[in-house]
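Undergrad: predicted model follows, preceded by the sequence.
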Amino acid sequence: MEVVEMFHMNEGDGDTSYANNSEGQKNVILRTKQTTEEAITDLYNSLCPETISIADLGCSSGPNTFLAVFNIIRTVENLRKIAGTHSPEYVVHLSDLPSNDFNTIFRSMPRYVEDFKKEMGDGFGHCFFAGVGGSFYGRLFPSKSIHFVHSSSSLHWLSQIPKGLEENKGNICISASSPPSVIKAYYEQFERDFLTFFKTRSEELVTGGRMVLYFWGRKSESHNPIHDLNIWTLLAKCLKDLVTKGLVEEEKLNSFNLPIYAPSLNEVKMVVEKEGSFSINVLEGLTYDFSESMDGKALTNTVRAVLESLVVSHFGGGVSDQVFNKYEEMLGECMTEFVKEEFFNIVSLTKI
């Protein structure tokens, strides 16, 4: 399966769309807001650019697309007002895979931008938006053209499903029963992808440019959690149930793996240092309990909004409703033992 061609968040604004089921991702952006503000403050004070070029990688669609970008611009506007200087011009690149729902973004953009301009008031500089379709594991922008890169809840997705996962039968990602060969295959794909990510961004960022990245991770170096029932492994249980009922072929399940890897902070540090183009300003973790704002139905819709394109491309669209109806049912049965906390890596870097 070609991840670049098949993978996307659910489009539109329906009940199972990403736009209406991304509250958890919104909360991550808000909880990491201070790190982003500190990074853009340092960049603006040190470079004072007349035009600030911002790239949001993995922008998806819906309200969150504009949330982080407007927070970045708002911080700069506050700084320049305090300094008594004129507003810079802003160029915002909203980037995601080509299959992303860019239509919804640009249909909603006039309303969001107009409201933001009113908030900023007189003296606010010109703000230009562009959609950029492509994988962030390759070049997206001209050399030395970007000042600030932001990415939230995206970099745990790999460029492809690792090769050599034949022994991961019954699992759809790394879990407690995954053999060492599977863990090794996932790690090696992560390392290749991250080295490529930092190399390409180093070519695109100006010297002194900043990156702020938030993505799914894990607290320890170990891949063997005490509790192995989470949003990913519950999906595997649902698929196994459909195999038992004869609705999904067992071979299909055994060949289905998610292109996802949760690195430890130390693994992130090692790759950044190995690539060598960035200095690390912040490297820390955030534990987020996504059950704070979601019941079983809302959580199911959130998982569906993220994973449905992968399920449909592998198993076909006919089983999608059955998979996620079963997901909600199982979630209700095991909510007390379900691992509701997710760990996020928070990384802020400067281009050397």
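TA: Sure thing, it's come through. Since the structure is predicted, the reported quantities are computational estimates derived from the model, not experimental observations.
Undergrad: use CA for all of it now, contacts and neighbours both
TA: Fine.
Undergrad: skipping adjacent residues, who's closest to residue 320 in space?
TA: The spatial neighbour of residue 320 that comes closest, neighbours along the chain excluded (CA to CA, 6 or more residues apart in numbering), is residue 312 at 6.5 Å.
Undergrad: use this one as the comparison:
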Amino acid sequence: MEVFQVLHMNGGNGETSYANNSLLQNNVISLTKPITEEAITDLYCRKCPTNLIIADMGCSSGPNTLFAVSELIKVVEKLCQKLNHQSPEYQVFLNDLPGNDFNTIFNSLQGFKDKFRTEMGESFGPCYFNGVPGSFYGRIFPSKSLHFVHSSYSLQWLSKVPLGIENNCRAEELVEGGRVVLTFLGRRSEDPSSKECCYIWELLAMALNDMVLEGLIEEEPVDSFNIPQYTPSPSEVKLEVLKEGSFVINHLVASEANWNAYDSDLNVSESFNDGGYNVAKCMRAVAEPMLVSHFGEGIIEEVFVRYRKNLVDCMAREKTKFINVVVSMTKKV
């Protein structure tokens, strides 16, 4: 089966769904909020569009899908009030691969809009949502149609090796002066096999290899199973942006986030104190569709029991952090 068909998060609202196991991603969106707010503020003050068009690339499903968009709109609404401007119409494009759980998103939209209008007041402009299935490694939107592109924890995924990567850029789809803010898993090291970007997957590989040694699964499927992910360094990102030439880099930073998203939440009940359990659930929401496609459903519970143990052992010995790379750019005029 093609990677793009299985490269999606666990859908629905069940115990192992992405919707219920994406606090880490929520925390990362919050951490990057100052950069995102600066970008949307600069865009609005320069353009003052009456129809503001935003695209969220790799939106997935669950609360984070609309969280990022709502934060952008809140900034614009506050600016409108401050500048005594009429609220613009908002058009939001939610993009992900075709296997994404768009139904859950669509079912939540009316409740989101009702709640948002209550919070922002009746002057809040119309907000139109569109689902856009497709890989963000190719063209998705018409030329010069977008004002703002946002993506968080998506661009490290490779649904396939991008063709014509030197021309694979959102520049054609953005208006002049349009803004892009991208956050993705990365690394500080220049070594692409660095522990800081690969180790959490190595612990999953250890669980699979142990099952091979015990005769629970065959060796060949494990040898042929690959995680389609690449985590770049800030210098690699800068080099690619400069080579392409369409953007000015406003911010390029690396930051850290705990593997266990609950580490920084002082209000979490005792039931969430098992860090390995939390991280295993988070990773299961991400990796389960790929594992099921490759190995079948029969091994999933055992794999994640073992993976959880590996995570607990690792997290007891050392501080475990994800490295995030954030880049904010403006399309050249």
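TA: Sure thing, it's come through. Source: prediction; values computed, not measured.
Undergrad: how near is residue 30 of structure 1 to residue 263 of structure 1?
TA: Using CA to CA, to the nearest Å, residue 30 of structure 1 is found at 22 Å from residue 263 of structure 1.
Undergrad: more crowded one of these two?
TA: Between residue 30 of structure 1 and residue 263, residue 263 has the larger neighbour count (other CA atoms under 10 Å), namely 25 against 14.
Undergrad: pretty sure the more buried one contacts residue 215?
TA: No: here residue 263 of structure 1 lies out of contact with residue 215, judged by CA atoms under 8 Å, at a distance of 9.1 Å.
Undergrad: got any residues that touch both of those two?
TA: With contacts taken as CA atoms under 8 Å, 6 or more residues apart in numbering, the residues that reach both residue 263 of structure 1 and residue 215 are residue 156.
Undergrad: all strands of the stretch 201-333 of structure 2, in order?
TA: Along the stretch 201-333 of structure 2, the segments classed as strands by DSSP state E, counting those that start in this stretch run 247-258, 321-331.
Undergrad: burial check on residue 280 of structure 2, number of neighbours?
TA: Residues near residue 280 of structure 2, counting by other CA under 10 Å: 26.
Undergrad: spatially nearest residue to the counterpart of it in structure 1, not counting backbone neighbours?
TA: Using TM-score structural alignment as the criterion, residue 280 of structure 2 maps onto residue 300 of structure 1. Computed as CA to CA, 6+ apart, the closest residue to residue 300 of structure 1 that is not its neighbour in sequence is residue 328, at 5.7 Å.
Undergrad: what do we get in structure 2 for the one you found?
TA: Across the two structures, residue 328 of structure 1 finds its equivalent in residue 308 of structure 2, going by TM-score structural alignment.
Undergrad: which ones are touching its match?
TA: Remark: with contacts taken as CA under 8 Å, 6+ apart, residue 308 of structure 2 is in contact with 276-277, 279-280.
Undergrad: show me those that map onto helices.
TA: Assigned to helices by DSSP state H, the following of the contacts of residue 308 of structure 2 qualify: 276-277, 279-280.
Undergrad: got those residues as a markdown table, with distance to residue 257 of structure 2 columns?
TA: Below are these laid out as a markdown table (distance: CA to CA, whole Å):
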| residue | distance to residue 257 of structure 2 |
| --- | --- |
| 276 | 15 |
| 277 | 17 |
| 279 | 12 |
| 280 | 16 |
